[in-house]
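Asker: Based on what follows, work out the 3D shape:
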Amino acid sequence: MIRDTRPIPYPDRVVSTRAAIRRLSAARAISVTGSQVAMIALTFHIYEMTNSAVWVSAVFLATFAAMGILTPIGGWLGDSFDRRKVMIISDIGAAAFFAALVFADEPWMLIALAFLATAAEMPFLPASQAAIPNLAADEDLAWANGLVSQAFALGITVGPLIGGVLVGGVGASTAFGINAFSFLVSAALVWSVKGRFQERRAVGAERPPKVRFTEGLRIVWQIRLLRLIVLAEVVAYSVVGWAMVADAPLAKLFDVGAIGFAALISCWGVGMLIGSWGVGRWLGERRIEAKILLIGMLIDGVMIAFMGLSPWFVPILIVSVIGGAASGCVNVSRQTLLQRSVPDHLRSRVFAVAEVTATVSFTLGLAIAGPAIVLIGVRPSYVLSGVVFALGALILIPVLRRPIIQAPSS
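Answerer: Predicted structure coming up:
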């Protein structure tokens, strides 16, 4: 691939920034819905094949390991090349690997292909996160992040329900095929967005200086706000994966089957949809993202812990909605904080560092999630996950004492 040294060819303003964000959000909603369909199918199918929480843990471990290993490369691609093209190629690659899952019939083959599909997806997220401030005006930034978060929440709400029905009705292969098609639709929608995905430079203007592959890590370490956010997420996500792996055994414990298992994830998604919508519309140009981030993470921790304490299944679904709403607020405030703190030519790299550190912490927890659940039980796994998540949130307290500084443009 040859690096393009010409000025970014996108116009200074798109015809409608909100239309561009809506189209990008639609692409995200469609691909996430398909991914959730495939993940539900993959997780429940492998659990039925093996009846083992260890194999379920391996599913999550493979997908999140791919994220941890390859996200930095995705961040570098997003800062080094046309983000729109990076996102389109990423979608097409993911579609190819998910299509191959249709023909896999052994647990190890399913997990290996899931790893490769996740690897192909990796460049999309940091590129899209970095592009949003260029597609939306600053006063619309919280709204834009809220809409993209709503799209994600819609996907994880509808996707698991569709996946649960498909697994019980027509089988996992159909679910994998639907997911492959969803990525192709996402690629087409991204292609149709004509706004600028990178900061525009005037003809003849100097390019930002070349930076090292690891520059995002240096920026995160130097900026106190970014450093505390990353540290809080590392602690919070260190054992939260135990609760995710415990979802299928919890559904079996309450004898609610594939539909109940899908409902656990979908209720969290409904909450995320509500929280993202509310905070995206309300936040505007208010600079209180740090407070929302801290409070949202605390609520998340409490709700996760309660899921392990409830003797009934219906209250678990209710607190899942509440926890999901807090999670939606967390996502929007986090995105906005990071976007406003980092210049455009480094933004994908910084997003990649934030994602990979949280993912590595999450993946290490997943590596022992299966044996840990067997050892301490399903319910205590939720309680421990929630307590540690809340402790991670407390690391953000110093952020409240200093104002957030707007990043320079270059």
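Asker: use CA for all of it now, contacts and neighbours both
Answerer: OK.
Asker: Contacts for the helix or strand encompassing residue 90 next, please.
Answerer: Assigned by DSSP states H and E, residue 90 falls within helix 83-101. Helix 83-101 is contacted from outside by 77-78, 110, 113-114, 116-124, 127-128, 131, 173, 176-177, 179-184, 186-188, 190-191, 197-198, using CA atoms under 8 Å, 6 or more residues apart in numbering.
Asker: Also this sequence, please, to line up against the first:
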Amino acid sequence: MYWAGLLISNTGSQMQVWAIFWHLRVLSDDPIVVSGIGIAKFLPILLFALIGGLVADTFDRRRVVLITQTAMILIATALGLLTYFGHIQLWHMYILVAIQGIAVSFDGPSRQSMVPAIVPREDLPSAFGLQSIAADVGAVVGPALCGLVIATLGLQWIYWINAVSFLAVIIALINMGPIPSPRSLNINKTMNPFKRLNFAEIPAGIRFIMGHPIILSSMLLDFFATFFSSANTLMPFIATDVLHTDAIGYGWLSAAQSIGAVAVALFMAQANGVRKQGKLLLWGVGAFGVATAVFGLSRNYALTMLALIVVGAGDAISTVLRNTIRQLQTPDEMRGRMVSINQIFFAGGPQLGEVEAGIVASTLGTPFAIISGGIGCVLAVLFTAFRYPALRNYNGDEEVLAGAKG
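Answerer: Presented below is the predicted three-dimensional model:
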């Protein structure tokens, strides 16, 4: 039921992500203004993610996610109402997206840390494969529906549909029992919630990451690869100015990455004993970069779709392997803080990359911004492969991966 809730919620969230890009394009024709939404998303995560990780390691993780999901319902509803009444302005979107970033800072660490608590250790690779499928199916259906809804009903309906979609996760969580963090079991429940938080424990999470080169290098690879290759906010410009397509065509372009991601995630969820995870991770990110460059070079709709499908496939390989490696190597009492630090890398790369892509696009053109980003991603893979041989040669937890079932 929780997996189904994630699937429904991810579909609504992906509809909103791509609707915001399109909405910003309607409000402004400046790529920098449109790409600047990445800063609005990332700054709250940078400021609050570490606190969100500490909260995940201190309180009942299910309760934290219930609160954050409710907050995101209110944000999506507000976007819909402002759009419906014709009052929406750029600053409204920036502020509401920033508030959502705060909610995500607390939602991500608790939600990711719940998985090892409800899934046996030997099934973690398959669990993360299924979680990736839920995200990727939503990312196929969501953008396609986004284009259709924009063309037929209007932008406000996307925000309202997303608000309703969060209820699927909330209902699933209500039907689950408490999922306490290890530390919460030893804390006096009558104590003031703020006094339960020991902020001195945040540096321990940083020291843990710095002391584990495989985890650290996987985070750095994720950051630099997505920093250079993130150009999703430029998709409306590619759709309208290069490929000359409409909102429905834009919706399918937006879904293309996830078509490839779903195919790979289905395979990863069924894989029985994936070996040479380090090399496979590097090859996946490398394919991501090469396909991004092809995307920038393309002037043909079909070739662009194919390139984006490969982008999604490479990203899915990377996502499943990175999540599995990190969770298997992190003790439960440290898991929330590990996820929160990863969230900074995970969000920082693409969000800052969107801004970088917008600046380059406004000065040198949209295609050049995407092509150079793909080349930068490949260079980041080569640097990581030679700088961190431990990641390159990583074969994984043999006992756990050998027992993984789909």
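Asker: Once they're superposed, tell me the TM-score.
Answerer: The TM-score (TM-score structural alignment, normalised by the length of the second structure) is 0.86; 378 aligned residues with a CA RMSD of 2.4 Å.
Asker: quick one: the helix holding residue 90 of the first structure to the second structure mean distance?
Answerer: When the second structure is overlaid, helix 83-101 of the first structure sits 1.0 Å from its aligned residues on average, using mean CA distance after the TM-score superposition for the first structure.
Asker: what stretch of the second structure does whichever helix or strand comes after that helix fall on?
Answerer: Next helix or strand after helix 83-101 of the first structure toward the C-terminus (DSSP H and E): helix 107-121. Under TM-score structural alignment, helix 107-121 of the first structure corresponds to residues 90-104 of the second structure.
Asker: Give me the buried positions along that stretch.
Answerer: Neighbour-count burial for stretch 90-104 of the second structure, counted by 16 or more other CA atoms under 10 Å, picks out 93-94, 96-104.
Asker: Residue 36 of the first structure versus the aligned residue in the first structure for residue 6 of the second structure, what's the distance?
Answerer: For residue 6 of the second structure, the aligned position in the first structure is occupied by residue 28, per TM-score structural alignment. Per CA to CA, to the nearest Å, residue 28 of the first structure is found 12 Å from residue 36 of the first structure.
Asker: So what's the residue count around the match of residue 6 of the second structure?
Answerer: Residues lying near residue 28 of the first structure (other CA atoms under 10 Å) number 30.
Asker: hang on, isn't it packed against residue 154?
Answerer: No - between residue 28 of the first structure and residue 154 there is no contact under CA atoms under 8 Å: 9.5 Å.
Asker: which one in the first structure is aligned with residue 287 of the second structure?
Answerer: Match for residue 287 of the second structure (TM-score structural alignment): residue 299.
Asker: Does anything pack onto whatever helix or strand residue 295 of the second structure lives in? Which helices or strands?
Answerer: Here residue 295 of the second structure, judged by DSSP H and E, is contained in helix 277-297. Using 3 or more CA pairs under 8 Å, 6 or more residues apart in numbering; DSSP states H and E, the elements in contact with helix 277-297 of the second structure are helix 213-229, helix 301-328, helix 366-387, helix 389-392.
Asker: Over which residues of the first structure does the first one lie when aligned?
Answerer: The alignment of helix 213-229 of the second structure onto the first structure (TM-score structural alignment) spans residues 224-240.
Asker: where do the helices sit along the stretch 51-200 of the first structure?
Answerer: Using DSSP state H, counting those that start in this stretch, the helices of the stretch 51-200 of the first structure run over 53-80, 83-101, 107-121, 124-135, 141-169, 172-192.
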